[in-house]
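[1] Below: sequence and its predicted model.
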Amino acid sequence: MDIGLVKRCAAAGVAAVALSVSVSAPAAASQAPGAATCSYQVTPVVVPPGAERQRVDVVATDGAGNYSGTEIVGSSGAYRLVLWHGDDPETVEPPKGFDSVAPRSQNRSGTVLVNAVSVADRKRQIFLYRDGNYEPLAIPDGFVDPRGVAINDLGEIVATANPVGGTGSVVIAWLSHAAGPVIIAPPELPYASAVDIDQDSTIMLGDGYSAYLWRSGKLIALPPSPEVPVLSRGISAGRAVGTILDAKGPKGVVWTGNIPELLEGGGAAESINRHGLIAGRARAWDGPPVVWQGTRLAAELPLPAGSTSARADLVSDDGTVFGDADAGAGPVHWRCAV
């Protein structure tokens, strides 16, 4: 362990023991589909007919076998929404008046949170796509350039937007217990940016290099942030993940509440599911794709034939891990074979 990192974390009010990588998964974690008992198999994601594999990406999942992503079309770089029903892809045209649409999040009911852009006037709009229809999300007056970020199973949504005529950014949340959109603009975060929302309405946010939780109107720092730069990535079932930026290399971290624990072997954490299974890359930014269970390195994920590197970017609640591989392999997924 980097002793300098521990000292900086302690200066931020964190006991050094909280950063021990020798601890096991949190006691509350249930056994994940696809944990230490698994032998993972890698399979190419089926892309839409005629699509180039390198132009397709998986972005979100409903946690129960369906997922969504993008296909880049034409020379303009515009995105099309792709929905996978099981492993069968369906390409969806953008809503009327928009040229490009990309998903950011998907919940258990199949609702997909998407961002749409009009090339002509650069207008941005957040939509919910469900039951074959795009439904625009009304943005509060006084804000522009909305970017939807995450939706939970309650249909609660978080987004980032800019104030009209002002500087910085704010987080906007649509919560089940609130009569209208909630504007989150902490003075500590003049460029507040949404990261994710948990099933209990806890919001993960930051300003690019910091990690915070927002719960019941209270802002909670996730040590060693903000004193040490951190990339925040996601939250599920009370556990959040991110990566501490350190001169000796990235250090994946999982927070239970606001208590940090380093992931075994270092590397970058990208996604966590409700069972505490974490996907990312071990040791370095360009390290091999891996999964951790709790803080323990559970498996290095195999590469598809012909590839020399891959990323593991997204882990579903059913244990499927999604990513991308080089050498033309494009999007792939890893599934557990016990």
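    That came in fine, so what should we check first? Numbers count the residues shown, from 1 in each chain.
[2] hey, let's count contacts and neighbours off CA atoms from now on
    Noted.
[3] got the contact list for stretch 252-270?
    Taking contacts as CA atoms under 8 Å, 6 or more residues apart in numbering, the residues outside stretch 252-270 that touch it are 14, 18-22, 26, 220-223, 233-234, 238-244, 249-251, 278-285, 287, 292, 294-297, 312-314.
[4] Could you give me the ChimeraX selection string for whichever of these are buried?
    To isolate the buried members of those in ChimeraX, using 16 or more other CA atoms under 10 Å:
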select :14,18,19,20,21,221,222,223,233,234,238,239,240,241,242,243,244,249,250,251,278,279,280,281,282,283,284,285,287,292,294,295,296,297,312,313,314
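[5] which ones among the contacts of stretch 252-270 are found in helices?
    Counting by DSSP state H, those place none of their members in helices.
[6] and the contacts of stretch 252-270, which of them are in strands?
    Taking DSSP state E as the definition of strands, the contacts of stretch 252-270 contribute 220-221, 233-234, 239-244, 251, 278-282, 292, 296-297, 312-314.
[7] structure B:
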Amino acid sequence: MHKRFGMLTAAVLAAGMVFATPAQADTCRWIVEDIKTPEGYDPASARVSGTDSKGNFSGTVIIPGQNNSAVVLWTNGEPRVVSEFANFNYPHVDDENSAGTVLVTGVDRGGAGEWGVYLYTGGHTGNGTVTQLQAPEGYRADRGIALNDQGDVLASAERLKDGHRVTVLWSMVAARPLVIDTPLGQGVDLDDDGTVLLDAGYTHPGYLWRAGQIIPLSGKGSFVNTGAIRGGKVVRTESMWPEGQSWLWENPDEPRPIEDGGTAWDINSNGLIVGDRSTIVGPSAVWRNTTFLAELPMPDGVRDASGVFVVGDDDVIYGDAYNYGPLKWSCSYR
């Protein structure tokens, strides 16, 4: 078991003073903690992939001695390996929403033996329920992408007759799942209003799919990560390896450069962005919209995080460090 890090000293955490929300005038400082992992599992193999933004979160860990993984739910900081996925091969968490519903991709050995997309509900309050999402006839959903706070789900799917890739949206206000099939890109994220961010590849910043209409994001360059959307705001990263420049779209026609932003991995509904500072391989850092706030502190002996992050609407950030384990950052007023 790793030692858990509590409040670190001001000397260690002097990465900068930041605002917890745009409306607050008092400043806070970022602190880092180790995340407790299930007993008997290697912390370095654990990764957090979703949060309900209420202190609970979810992810995946490698099963010791097996070429397989297990789904983990953390409730009030305590991890639980989810037994309902014990009969799955390679299950992994894709997302979690504010209701504590978890989106999972995996292969059910008791079913057809094919990749499928599942919702896991009620797991933070007891034994949960696993429900497979059924794609439209002629398609197979095989990779979960995103789950929003309305309960809408975005997934990647294959057309069975020829293997053609499409995006499928299960909307709470639609009678049946919708196939999004466009040469302009694949869905990579989902906003709470049902808007889908489409990744158009390296040569275009992407498109928004909104109620059947496709809206281009303005900009030029070579874009390397798939990007994220939340609250109508989009972040993506332009690559000039090893240099990088992250961008924020609050309006599809007006991209704004993020101050000293090398990459932007995720954004929450408050405009808190997490990424890498200055370059694609720069230190992990946070921004509020386009304004730089601070570099994220690391535990002793850890140089940097892996660059894969989840940021909740409570402004708590989850990530991991290579060959170390999962980490949690929050902003303290003490």
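    Great, that's in hand. Model, not experiment: these values are computed from the prediction.
[8] So after superposing, what's the score?
    Here the superposed chains carry a TM-score of 0.84, computed using TM-score structural alignment, normalised by the length of the second structure; 305 aligned residues with a CA RMSD of 2.5 Å.
[9] what's the burial count for the aligned partner of residue 148 of the second structure in the first structure?
    In the first structure, residue 148 of the second structure lines up with residue 152, judged by TM-score structural alignment. Counted with other CA atoms under 10 Å, residues neighbouring residue 152 of the first structure total 23.
[10] Quick check: the gap between residue 152 of the first structure and residue 113 of the first structure.
    10 Å (CA to CA, to the nearest Å).
[11] which neighbours do the two share?
    In terms of CA under 8 Å, 6+ apart, residue 152 of the first structure and residue 113 are both contacted by the residues residue 106.
[12] wait, doesn't residue 325 of the first structure sit right on residue 301?
    No. Using CA atoms under 8 Å, residue 325 of the first structure is not in contact with residue 301; the gap is 11.4 Å.
[13] From residue 112 of the first structure, how far off is the match of residue 148 of the second structure?
    As judged by CA to CA, residue 152 of the first structure and residue 112 of the first structure stand 10 Å apart.
[14] The match of residue 148 of the second structure: what's it in contact with?
    106, 107, 108, 197, 198, 199.
[15] Residue 27 of the second structure now?
    17, 18, 19, 20, 333.
[16] What's the match for it in the first structure?
    Using TM-score structural alignment, residue 27 of the second structure sits opposite residue 37 in the first structure.
[17] Next, its match: secondary structure please.
    Following DSSP: H, G, I helix; E, B strand; the rest coil, residue 37 of the first structure is assigned to coil.
[18] Need the outlier residue of the second structure, farthest from its centre.
    Centroid-distance maximum for the second structure: residue 161 at 31.5 Å, with CA atoms, centre = their mean.
[19] does residue 54 of the first structure count as helix, strand or coil?
    The assignment at residue 54 of the first structure comes out as helix when based on three-state DSSP.
[20] before we move on, back to that, just checking, the residue farthest from the centre of the second structure is part of a strand?
    No. According to three-state DSSP, residue 161 of the second structure belongs to no strand; its state is coil.
[21] returning to that earlier point: any shared contact partners between residue 152 and residue 112 of the first structure?
    Taking CA under 8 Å, 6+ apart as the contact rule, residue 152 of the first structure and residue 112 both touch residue 106.
[22] Run a quick neighbour tally on residue 188 of the first structure.
    Residue 188 of the first structure, neighbours per other CA under 10 Å, totals 11.
[23] quick one: what's aligned to it in the second structure?
    Using TM-score structural alignment, residue 188 of the first structure pairs with residue 184 in the second structure.
[24] Next: residue 288 of the first structure.
    The alignment partner of residue 288 of the first structure in the second structure, by TM-score structural alignment, is residue 283.
[25] thought that match was touching residue 295?
    Yes. Counting by CA under 8 Å, residue 283 of the second structure does reach residue 295; the two are 6.7 Å apart.
[26] where do the contact lists of these two overlap?
    Contact criterion CA under 8 Å, 6+ apart; residues shared by residue 283 of the second structure and residue 295: residue 277.
[27] What residues does the match of residue 288 of the first structure make contact with?
    Going by CA under 8 Å, 6+ apart, residue 283 of the second structure touches 276, 277, 295, 296, 304, 305.
[28] Can you tell me the closest non-neighbouring residue to the fourth one?
    Taking CA to CA, 6 or more residues apart in numbering as the measure, residue 296 of the second structure lies nearest to residue 285, with 5.1 Å between them; neighbours along the chain are not counted.
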